[in-house]
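Trainee: Below are the sequence and a predicted model; questions follow.
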Amino acid sequence: MSSDNTSPHPDILEAVYQIILERKQLGPGEKSYVKSLYDKGLDKILAKIGEEATETAVAGKGGNPDEVVYEAADLIFHLLVLLGYYELPPETIYAELRRRFGVSGIDEKASRQLSEGSDS
């Protein structure tokens, strides 16, 4: 990944995700924040997502747009770590969003509740 973080990337989420997957594969003794999260396991990754979601909500309440951006970026990064845990590329999320596009949120949620109810 280039150290020039101002140059546009066609899909920055995919680029970050690929780096996450690379760091996931680092060997013993190689240091990386991402590797340390994977080494600590799923519960640590989930805890970080919860922490970052809370910090994003607090930033939203605080009303400082720069803080919202900073915290939202942290949250998205940690969501990408979770996707990497399951080896789900960002495209799977894009596909789900495309599926939902143009569907009322109320209708979409109701359809999920109906299908969840039919599984029991």
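Mentor: Looks like it arrived, so ask away. Residues are numbered from 1 along each chain as shown.

Trainee: switch to C-alpha atoms for all contacts and neighbour counts from now on
Mentor: OK.

Trainee: Tell me the secondary structure at residue 58.
Mentor: Secondary structure assignment for residue 58 (DSSP: H, G, I helix; E, B strand; the rest coil): helix.

Trainee: any idea how far residue 77 is from it?
Mentor: 18 Å (Cα to Cα, to the nearest Å).

Trainee: When these two are compared, which one has more neighbours?
Mentor: When residue 58 is set against residue 77 and neighbours are counted by other Cα atoms under 10 Å, the residue ahead is residue 77, at 19 against 14.

Trainee: Which strand or helix spans that one?
Mentor: Residue 77 belongs to helix 65-85 when assigned by DSSP states H and E.

Trainee: what comes up buried for the helix or strand just after that helix?
Mentor: Next helix or strand after helix 65-85 toward the C-terminus (DSSP H and E): helix 90-100. Residues residue 90 are the ones in helix 90-100 that count as buried (16 or more other Cα atoms under 10 Å).

Trainee: ok, structure two:
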Amino acid sequence: MSEKHEAILEELYKVVIERAENPVSGSYTNYLLDKGLDKILNKLGVQAIEVAIAAKNGHKSDIVYESADLVYHLIVLLAASAIPLEDLIAELRKRRNYSEQTSD
């Protein structure tokens, strides 16, 4: 993942943390955080299903749109669980390095 791509994810993560620390009236992020883990998990599951349906239907623009929703809800889950985004990125890098080493 390029630094540019990481930057947008980091920006989104920071916004979620900022909303948690300084709630904004009418914010969907605050709604999710206020409702708690069960609501976040429900929305994450719904979004995963919507990505799968979009893929099954072969609609690339819908796959992208629903994937963005899925990533957003995943970032909300990470923030709500006090897991830094860097931990996810490090895990992805670790898996990539492992995959490159075992593909010879």
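Mentor: All right, it came through fine. Model, not experiment: these values are computed from the prediction.

Trainee: what range in the second structure does the helix holding residue 77 of the first structure sit on?
Mentor: Counting by TM-score structural alignment, helix 65-85 of the first structure pairs with residues 60-80 of the second structure.

Trainee: Contacts for the matching stretch, please.
Mentor: 12-13, 16-17, 29, 33, 37, 40-41, 43-44, 47-48, 50-52, 54-55, 84-85 (Cα atoms under 8 Å, 6 or more residues apart in numbering).

Trainee: so of those, which ones are in helices?
Mentor: Among those, the ones falling in helices (DSSP state H) are 12-13, 16-17, 29, 33, 37, 40-41, 43-44, 47-48, 50-52, 54-55, 85.

Trainee: quick one on the thing from earlier: among the contacts of stretch 60-80 of the second structure, which ones are buried?
Mentor: The neighbour-count test (16+ other Cα under 10 Å) marks 12-13, 16-17, 29, 33, 40-41, 43-44, 47-48, 50-51, 54-55, 85 as buried among those.

Trainee: quick one: what's aligned to residue 38 of the first structure in the second structure?
Mentor: For residue 38 of the first structure, the residue aligned by TM-score structural alignment is residue 33.

Trainee: again, but for residue 94 of the first structure
Mentor: With TM-score structural alignment as the criterion, residue 94 of the first structure matches residue 89.

Trainee: show me what contacts residue 32 of the second structure?
Mentor: By Cα under 8 Å, 6+ apart, the residues touching residue 32 of the second structure are 39-40.

Trainee: hmm, 6 Å instead?
Mentor: Shown in contact with residue 32 of the second structure (Cα atoms under 6 Å, 6 or more residues apart in numbering): residue 40.

Trainee: Please apply the same query to residue 60 of the first structure.
Mentor: Applying Cα under 6 Å, 6+ apart to residue 60 of the first structure gives the contacts residue 68.
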